[in-house]
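Student: Generate coordinates for the sequence data below:
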Amino acid sequence: MAKLKIDNVEDDKPVTLTVKLSAAIHRDLVAYAEAVKRAGGKVVDPASLVAPMLKRFMATDRAFTRARRESNRESCD
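Tutor: Below you'll find the predicted structure:
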């Protein structure tokens, strides 16, 4: 099996956020949690995957990181 992009779910102080997901996305989260379990033997709650997935998405979005960097520069001026 190929290495999963999300394989370690950090135990950080959470902030509660309520979102509505489509049934298809929920099924995919459940399937991803099963894949994490098979890959590392660790049981993961599908909801706990949302934060690391968003974190990874934002970290790899070049336009977002560029805009964030520019915004930080402007706030320092």
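Student: only C-alpha atoms for contact and neighbour calcs from this point on.
Tutor: Fine.
Student: distance of Thr16 from Ser71?
Tutor: Relative to Ser71, Thr16 is positioned 26 Å away (CA to CA, to the nearest Å).
Student: what about the residue most central in space within the chain, distance to Val9?
Tutor: The chain has Met53 as the residue nearest its centroid, 1.5 Å off, counting by CA atoms, centre = their mean. Distance of Met53 to Val9, computed by CA to CA: 10 Å.
Student: Surely the residue nearest to the centre of the chain and Ile6 touch.
Tutor: Yes. Here Met53 reaches Ile6: they are 6.8 Å apart, a contact under CA atoms under 8 Å.
Student: before we go on, could you also do this sequence so I can check it against the first one:
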Amino acid sequence: MTKLKLGPLVDDKPAKLTIELPAVVYRDLVAYAAALAAETGGDPVPPEKLIAPMLARFMATDRGFAKHRRAAKAEPLRV
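Tutor: Coordinates of the predicted model:
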């Protein structure tokens, strides 16, 4: 089995969001949860628990976003 990009999930205090997903994305999240459970030996998590770690992983590996964040931190504060 190939190694999934998402590892074990950390239990953290969440911020509440309400979103609508296409049915195909929801089905893929359910399938990913099952694959993650099989890989980690745990129980499948609800699909909504996957969204935050997936977004965090995506943003952490997005070079353009990292460059933008570095540039924003380098700018002096304007008052």
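Student: Would you map the helices across the first structure?
Tutor: 23-40, 50-60, 62-76 (DSSP state H).
Student: Please work out which of those is packed deepest.
Tutor: helix 23-40 (a mean of 15; mean count of other CA atoms under 10 Å).
Student: For it, what is the distance to the chain centroid?
Tutor: 13 Å (CA atoms, centre = their mean, to the nearest Å).
Student: Could I get the helices of the first structure in TSV, plus columns for distance to Met1 of the first structure?
Tutor: Below are the helices of the first structure laid out as TSV (distance: least, CA to CA, whole Å):
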stretch	distance to Met1 of the first structure
helix 23-40	8
helix 50-60	19
helix 62-76	28
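Student: With Ala2 of the first structure as the reference, name the closest of those helices.
Tutor: helix 23-40 (9.2 Å; CA to CA).
Student: for Glu34 of the first structure, what are its contacts?
Tutor: 43-44 (CA atoms under 8 Å, 6 or more residues apart in numbering).
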